[in-house]
Each structure stands twice: as structure tokens, then as C-alpha cells.
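S.K.: Quick one: sequence plus predicted model below, questions after.
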Amino acid sequence: MLGENLLSKERYEYLVHNFASQAVLVVGDIMADEYLRGIVRRISPESPVMIVEVQNEELKPGGAANVAHNLCALGAKVFLAGFVGEDEIGRNLCSIIEQIGIRTHAVFCDPSRPTTRKTRIIAQHQQVLRVDRERTHEAPAYLQMKLVQGVQEALHNVDAVIISDYRKGTLTKETVATLIARAQQKAIPVITNPKPASATWFCGATVLSLNQSEAEELAGPMPSHGKAFVEYGAALRERLQVEMLVTTLGPRGLAYWCQDGEHRHVPAHPIEVYDVAGAGDTTISALALALLSKATPLEAACIANHAGACAVRKVGVATVSPEELLADWNQV
């Protein structure tokens, strides 16, 4: 079994239980994930499209807020930093985030943009449409300064920083450099999951995570195995100047490359996939908490694989609990 090959059940359980001892600050693009769920009984007479009769509406934390939600669900103490719009969605989202137990002292209102909102329309448990409402210009300089100040204050209370950049305007190259430098001054690890357009901003980070398509956007087609695969990841890690590069590979699991030359492809165990939305956020959250719990890179990768497997079994953007993560050991 995959888990037994990489670490013992006792070690796995010890590391997962230790998540509750960690405190993490998440900085990045805060979004609202809106779900409209219903059923389809007929086709519109106006055009050949389905009519979805909405039966349920739900608002959930998205983007960096979803990373924070995942960390909180896994048991960690979580702080969040970023921006929302001066609108009802932003106010409702902050209320939901606070009810979850996430600290929002460094979440500020940006009147120059609406709260980024992704509306998913789901019928018969299938996502049929997504509607995005957003503006992605850089946040004003005075808000960037407030963000840095808020992060500086939060650094006194956390064990790690996760910077989650979706290119929605919260972060700039200069802000990222400042945040990494402030964390390094306190010897606090920085885990990042950027988009390819901003990946080079994160030099000096402890961990940088990309999915396969993002890695290929930066470095071209990824070899599937062998020496070429190893050299591909090692070269990309060196180019990005980070201590550890992690690449999620979908049904193939994930791979990592470390500064000391350690590298590994950790295969995923076969599962029935329902929805991959948000799985990357779950994976990076579990990986970060495992590393903070003193897991080796290989152990952390194994736990992250389990967390991702738990997430994709669910419809929509979902979190994973420690109990689910522990139970997943028996699924391999």
C-alpha cells in the first residue's frame, strides 16, 4: 500500500494530530465561491440551454480564503491577510470567514474593486456553468502598505506564511519581496502557490507549488519519467530559486525537488474523482502543516497526496478534516 511504503500508520497519525499545534498566516487573493444548486427539468424555449431551477444557494471562502479554510479545517490556528471589496458579498464573506474561526485583522477593504466572486451553477451534482465577477488591477499603494503592516504584526503569532497568488491584484512583485524578507528575518518558512506569471517573484521561498500545466507554462512540456523528468524539475527549482519545488501531477500524484538534491515522484493511489476544484489548495495546506510538524519532504508529500484524494472525492471546492485524512489511510 502506498502509505505503508512511505511512512508507518503510527507516524502518519502522529503528524496529522500535530497539525493542531501549528499557526499559519495566509496572504493573497481573497475570493468568494458562490454555489447555486438545483435541478434541470426542461430546455429553455428562448435558446437551446438548460433551465436550472435553483433550490439552494451557498457562499464559501475561495482563493486564499479557501487555503485558510483548509488549514483551519485541518486543525491549525489561521490568520488571513488580503482585500475584499466594499460590497455586500465582501461583508458576508468576512462574516463567514470569522465564523469559521479564521483571524481577519489583516483583511482590508479595497473600494476600487468588487470582491472577486466565482459563481458555480450545479445541476444533478454536475457543474454546468461558472460565472466570474472580478477586477484584477493592482491594489492601490496605500493598501499595499497596510497589507505589509498587517502581515508584520501577524508574524509574531505564526509558525509559517503561505502566500497564495491568483493574479487578482492583491500582490505585487515588490510586496511579495517585502513579505518574504520580513518572514526570513524571523526565520519563518514561506510556502507559496503562485500562478506562472508571478512565479519568479517568489525567489527565496521555502516551498513553491505548481500544478503540471503551470510548470509547463514556465518550462515547456514535462517529461513523464526518467532522468529527463528529474532534470526538468531540478532546473525549474534552480530557476525559481526556492528551497523546494512541488509539482502536483493530477492522477499521477505529485513530485518534489529539494535544494540538497533530494527528489521524488510520489504516485497517487487510484480513486474515483468527482471534482478537482480547490484540490490544489487542500494539497498545499496539508503539505505545509506536515512540514511544520517536522515531516520529511517525502512524508509531507505522502500526506498531501492523501489530502488531495479526500478533496477530489467531493463535489465543489471542499475542505478536509483530520478525521477524513486519518480515515483515508485505510483507502489505499
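M.R.: Ah, there it is.
S.K.: Going by C-alpha atoms from here, please, whenever you check contacts or count neighbours.
M.R.: Fine.
S.K.: So which residues of this structure form strands?
M.R.: Shown for the chain, the strands assigned by DSSP state E span residues 23-28, 30-43, 50-63, 77-85, 103-110, 116-123, 126-133, 160-164, 190-193, 207-211, 244-248, 254-258, 263-266.
S.K.: between those strands, which one is nearest to Glu299?
M.R.: Ranking these by proximity to Glu299 (Cα to Cα) places strand 263-266 first, at 9.9 Å.
S.K.: Not counting sequence-adjacent ones, nearest residue to Leu292?
M.R.: Closest residue to Leu292 apart from its sequence neighbours, by Cα to Cα, 6 or more residues apart in numbering: Gln22 at 7.0 Å.
S.K.: now the helices: where do they sit in the stretch 201-332 of the chain?
M.R.: 212-219, 226-240, 279-292, 297-312, 322-328 (DSSP state H, counting those that start in this stretch).
S.K.: Spit out the contact partners of the closest residue to Leu289 other than its chain neighbours.
M.R.: Among residues not flanking Leu289 along the chain, Phe19 sits closest, at 5.7 Å (Cα to Cα, 6+ apart). For Phe19, the contact set (Cα atoms under 8 Å, 6 or more residues apart in numbering) comprises 74-76, 289-290, 293.
S.K.: right, so of the helices of the stretch 201-332 of the chain, which gets closest to Gln184?
M.R.: Closest among the helices of the stretch 201-332 of the chain, using Cα to Cα: helix 279-292, at 15.4 Å.
S.K.: ok, now which ones touch Leu129?
M.R.: Counting by Cα under 8 Å, 6+ apart, Leu129 makes contact with 120-122.
S.K.: Could you rerun that using 7 Å?
M.R.: 120-121 (Cα atoms under 7 Å, 6 or more residues apart in numbering).
S.K.: can you tell me how far it sits from Val312?
M.R.: Computed as Cα to Cα, to the nearest Å, the Leu129 to Val312 distance reads 19 Å.
S.K.: one step back: out of the contacts of Phe19, which are buried?
M.R.: 74-76, 289-290, 293 (16 or more other Cα atoms under 10 Å).
S.K.: Closest one to Tyr166 out of the residues you listed, please.
M.R.: Leu289 (21.1 Å).
S.K.: neighbours around the residue lying closest to Gln152 once chain neighbours are set aside, how many?
M.R.: The spatial neighbour of Gln152 that comes closest, neighbours along the chain excluded (Cα to Cα, 6+ apart), is Arg182 at 7.1 Å. Using other Cα atoms under 10 Å, Arg182 has 16 other residues around it.
S.K.: In addition, the following structure is provided for comparison:
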Amino acid sequence: MTRTKAEHFFKKFKDKKILVIGDIILDRYIFGKVSRISPEAPVPVVEVTEESFRLGGAANVANNIIALGGKAYISGIIGKGSAGKTVRDLLEEKGVCIDYIFEDSRKTTVKTRIIAGNQQIVRFDVEDRRRLEGKAKEKFLSMIKNALKDFDAVIVSDYKKGVVSEELFRILVTHKKKNGNFVAVDPKVGHFRLYKHVSLITPNIAEASHGAEIEIKDEKTLIKAGHNLLKKLLCDSVLITRGEEGMSLFEKKDSEVIVTHLPTVARKVFDVTGAGDTVIATVTLAHVAGADVVSAAKIANVAAGIVVGKIGTATATPEEILEFLKTHPYA
């Protein structure tokens, strides 16, 4: 992937509208330093120096699209309390359209991470994982169904917090078959049965192992798992993210399966939080901007390498990607 080729696709990002559907999460970070152990228990005492809130889950996917220069619209559920208001404010500040957010009586999911130096000490979550049901579900699905015609692609960010359902995928796949729209899914263990007939799924190693029912422990089992996922889900492509070993793309072309391995380009790894959000946002936006799936995956691989070098939930920009490609033109 050369800088010139990537730049060609980036110029088209501004015209692409992506709808992100899924579980909206508020990431709360408490930063501090540790200089002593508590006399009450053998745990570190963190002296807090800073607190910040960032977009997580589906909201971080939308944030990545904005950072890349695309147009992001988000659909999901937030609560009516202060956490929900913070999410709304952050999304509007970033430029994400919130017209398709559904407000419910449930709590907004908040993940709080305490970080000392570059080390995460502990994480605690506040969440409500009940499935959306009844009139609320009907209203939410009706909103999605009526909105789909206005977008170049749909990303489903599934964190298994109650938004994603069989009925939702029935609507998405029906629309895909009729209109040829690109539907990408960041999957969650326990929901693989829902993802049939989508355009692309982006599981990590653990998720791919579960979905394929094959323990991935070497290249042979990796290849077998990728083939099995394509066969089971009847999807067009599978992009397995493999951490420090990079990514592996499996594409179904006619009766063949084409496999492309992409080694990692990360130079430093400080925090992998949200890297999967960056991957699915980048590969989707690049593909609808004209890149074939392999080229889109290469750009996403570079973007992921950039965000893992940052602390906390982060994004990559076209400028950062192009700067990397200046010295690594065939990454």
C-alpha cells in the first residue's frame, strides 16, 4: 500500500456516510501515579492526577470514522442520566450525527479504567445487558429500517449489551441483498449465529476460535478456522485480527478462498483498547471509498498499528497513516 494509493482513497472519505449500529459505551479514564502500598490491603494507592471521558464501543467506531474524514451516524441506546448526556455531548463535539440514538430507562454502559503510568491497575464496569424488548425494540428497529437507504455502509459494533438481535440482522441482510450495501460486523462470542450473509466480520483470535469451533494455535488451524467461518456464515470476507502477529484476510471469490496475511506494523504497543474499533471503521470506509478489501485491510492494519501506540481509546488520522506510509510504502 503506497502513500499515493492511500491518499487517492482518503480524498473520497468525506463523501461517504456510514451508519454505526451497536452498543454505545462511555470510557472513563482515571490517571495517576503509584508511590506506595495501602496499609489496609496489599494494593497500590493511586494518587489521581487526571480524569477524562472518551467514546467507547460503537461510539468509538463512529469517532474513528470522523477522525478519518468520513461522515458518521450512530444508532444505539443510552440512558437518561449524566453518563448518557456525556456520551451525547462527546458525540456532538466530535461531529457524529446522533439523530438515530434511542434513549431508554436503562443505564448507559460505563467502563472505568484506573491507569498509573502506562499500566492499567483495574477496570470496573457499570452496565445493563438486558436485551431491548417490547415497544422500545419495535421503535428502534423501525428507525433502523427506514434509515438504511441513506447510507453507503453499515457497521454493527456488537458488545453484547442488548442492542444486537436476530431481528436487526434480518433487516440488515434483507437490505444488503436488495441494494448491495456493505455490512460489516465486529462480532462477539455467543452471537455468531446472527452474522450470516454479511459482507465482512472482523473477529480477534479468541472470537474466531469460538465462532469456527476450532482452537487457533498455529497457521494450519488459523487457515482452517477462516475457511470454516466463511462456510458457516456464508459471508463474503473474514478479517481475523491477531494482535502482535497482524491480521489474516479470507475472501470468498467464486469457488476459491483467497488468504492474505498482513504482518503487524505496530512499533510500540501501549494499549490495545479500541483497536478493533479502528480496524472495522477503517476497512469499511476505505472499501466504500473504492479500495478492494485487501487494500482496505492494509490501510486498517496501519491505522491499528498507530492506535495501539497511544494510551486509552484512540483514533488514527489520514495524516498519521500517510506519514507512516512515507517511510513504509509497502506496509
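M.R.: Done, it's in. Not measured: the values here are computed from a predicted model.
S.K.: what's the counterpart of the residue nearest to Leu289 of the first structure in the second structure?
M.R.: Residue correspondence to the second structure (TM-score structural alignment): Phe19 of the first structure is matched to Phe13.
S.K.: Could I get the contacting residues of the aligned residue in the second structure for Asp33 of the first structure?
M.R.: Matched across to the second structure, Asp33 of the first structure falls on Asp27, judged by TM-score structural alignment. By Cα under 7 Å, 6+ apart, the residues touching Asp27 of the second structure are 53-56, 110-112.
S.K.: how much space between Asp27 of the second structure and Asn60 of the second structure?
M.R.: Asp27 of the second structure is 9 Å from Asn60 of the second structure, by Cα to Cα.
S.K.: what's the answer for Ile144 of the second structure, then?
M.R.: 19 Å.
S.K.: In terms of neighbours, single out the busier of those two.
M.R.: Asn60 (28 against 18).
S.K.: middle-most residue in the first structure, spatially?
M.R.: Asp281 (2.3 Å; Cα atoms, centre = their mean).
S.K.: Once you drop chain neighbours, what's closest to the counterpart of it in the second structure?
M.R.: Using TM-score structural alignment as the criterion, the counterpart of Asp281 of the first structure in the second structure is Asp277. Residue nearest to Asp277 of the second structure in three dimensions, not counting chain neighbours: Val61, with 4.9 Å by Cα to Cα, 6+ apart.
S.K.: follow-up on the earlier one: correct me if wrong: the residue nearest to the centre of the first structure contacts Val67.
M.R.: Yes: contact criterion Cα atoms under 7 Å: Asp281 of the first structure and Val67 qualify, at 5.2 Å.
S.K.: Off-centre distance for stretch 100-112 of the second structure?
M.R.: Distance of stretch 100-112 of the second structure from its chain centroid, counting by Cα atoms, centre = their mean, to the nearest Å, is 18 Å.
S.K.: and Asn193 of the first structure, what pairs with it in the second structure?
M.R.: Asn193 of the first structure maps onto Asp186 in the second structure, by TM-score structural alignment.
S.K.: For its match, list the residues it contacts.
M.R.: Contacts of Asp186 of the second structure by Cα under 7 Å, 6+ apart are 156-158, 201-203, 280.
S.K.: What of Phe9 of the second structure?
M.R.: Contacts of Phe9 of the second structure (Cα under 7 Å, 6+ apart): 286, 289-291.
S.K.: try Ile101 of the second structure
M.R.: 74-77.
S.K.: since we're on the corresponding residue of the first structure for Thr241 of the second structure, how many residues are nearby?
M.R.: Under the alignment (TM-score structural alignment), Thr241 of the second structure maps onto Thr248 of the first structure. By other Cα under 10 Å, the residues close to Thr248 of the first structure number 27.
S.K.: Could you do Val128 of the first structure as well?
M.R.: 12.
S.K.: ok, the aligned residue in the second structure for it - contacts?
M.R.: Mapped onto the second structure by TM-score structural alignment, Val128 of the first structure lines up with Ile121. Residues in contact with Ile121 of the second structure (Cα under 7 Å, 6+ apart) are 114-115.
S.K.: again, only this time at 10 Å
M.R.: 31, 34, 43-44, 46, 113-115 (Cα atoms under 10 Å, 6 or more residues apart in numbering).
S.K.: And for His105 of the first structure?
M.R.: 79-82, 98, 150-151, 153-154.
S.K.: Tabulate those residues in TSV, adding columns for distance to Ala219 of the first structure.
M.R.: Shown next, in TSV, are the contacts of His105 of the first structure (distance: Cα to Cα, whole Å):
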residue	distance to Ala219 of the first structure
Phe79	33
Leu80	31
Ala81	31
Gly82	30
Glu98	39
Gly150	35
Val151	32
Glu153	37
Ala154	35
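S.K.: Buried members of those into ChimeraX, please.
M.R.: Typed into ChimeraX, the line below selects the buried ones among these, using 16+ other Cα under 10 Å:
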select :79,80,81,82,150,151,154
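S.K.: what two of the contacts of His105 of the first structure are the furthest from one another?
M.R.: Glu98 and Glu153 (18.4 Å).
S.K.: Most distant residue from the centre of the first structure?
M.R.: Pro45 (40.8 Å).
S.K.: Which residue in the second structure aligns with it?
M.R.: So Pro45 of the first structure corresponds to Pro39, using TM-score structural alignment.
S.K.: What separation do you get for its match and Val45 of the second structure?
M.R.: 9 Å.
S.K.: same question, Ala206 of the second structure
M.R.: 33 Å.
S.K.: Check Gly162 of the second structure too.
M.R.: In terms of Cα to Cα, Gly162 of the second structure sits 35 Å off from Val45 of the second structure.
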